[in-house]
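Sharing a sequence plus its predicted fold:
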Amino acid sequence: MGKTSLPHLARRVITSSSSHFRCFSTTPSSNNKLFVAGLSWSVDEKSLKEAFSSFGDVSEVRIMYDKDSGRSRGFGFVNFSKEDEAASAKDAMDGKAFLGRPLKVCFALDKVHREPVTTRHTNSRISFGRNH
């Protein structure tokens, strides 16, 4: 198995806990999509689009909802038509209070498709790894 450099793997990472989100991101080469965290449960797509529309043409807004409760998970995505509009919105809205809560805004990461993690039992030891 070939080695992949750590900087390559960890170029852009988003971590979260129940109380906050932190974004670590290099500026992507072409990205019109923003990740927006810290959303109040009362925020809907319409109000989020209105909040970001002053920076340019918002092509799509998606708030992520819990599939069991139907309640907002506190984050979503805002897509702009142009990259420079997304960058302006990111710079202006990151840390800004929206409906009483500070937003955390960064460029969205590309979705990574990985194989599922499996559990292997060997001689009373359990090891975790990826299917190859």
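Received it, and whenever you're ready, just let me know what you need. This structure is a prediction, so every number in the text was calculated from the model and none was measured.

going forward, measure contacts and count neighbours with C-alpha atoms only.
OK.

and the gap between the residue nearest to the spatial centre of the chain and residue 112?
Nearest to the mean C-alpha position of the chain, counting by Cα atoms, centre = their mean, stands residue 35 at 4.2 Å. Computed as Cα to Cα, to the nearest Å, the residue 35 to residue 112 distance reads 15 Å.

one more structure, for comparison:
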Amino acid sequence: MSIYIGNLSYDATEEDITSIFAEYGTVKRVQLPTDRETGRMRGFGFVEMDSEAEESAAIDALDGAEWMGRDLKVNKAKPREPRGQGGGGRRGGGNRDGFSRRY
């Protein structure tokens, strides 16, 4: 299981996050997703800790806390939902102009 951290400052680093969460236990991994186009951090991240007790302590202490000028949103991460396979982006029938024709 992992912890979701939202409303992060775009200036936050993995080292910053590790330092804050280490106060509540052993940090196994920090992941800060970046935008594919710009390379800029997306404002959220994930932390894995050594035990559920440590995760719970961190969530209780940090959810709603002000850090780097922002109020953090910290909770248990939800499992990622599978994405559907791409189908070209068009929905329903029809031709290129978007209208269906019945003959």
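Received, thanks. Here the structure is a predicted model, which is why all the values come from computation and not from measurement.

Please pull up the equivalent of the residue nearest to the centre of the first structure in the second structure.
With TM-score structural alignment as the criterion, residue 35 of the first structure lines up with residue 4 in the second structure.

and that match, how far is that from residue 50 of the second structure?
Counting by Cα to Cα - residue 4 of the second structure and residue 50 of the second structure are separated by 15 Å.

Secondary structure element holding the match of residue 35 of the first structure?
In this structure, residue 4 of the second structure sits in strand 3-6 according to DSSP states H and E.

what about the counterpart of residue 31 of the second structure in the first structure, neighbour count?
Aligned by TM-score structural alignment, residue 31 of the second structure pairs with residue 62 of the first structure. Each residue near residue 62 of the first structure was counted by other Cα atoms under 10 Å, and the total is 17.

Quick check: residue 62 of the first structure touching residue 73?
No. With contacts counted by Cα atoms under 8 Å, residue 62 of the first structure stays clear of residue 73, the gap being 11.4 Å.

which residues touch residue 18 of the second structure?
Residues in contact with residue 18 of the second structure (Cα atoms under 8 Å, 6 or more residues apart in numbering) are 27, 30.

nope, residue 80 of the first structure is what I meant
Residue 80 of the first structure touches 32, 33, 56, 57, 58, 59, 60, 86, counting by Cα under 8 Å, 6+ apart.
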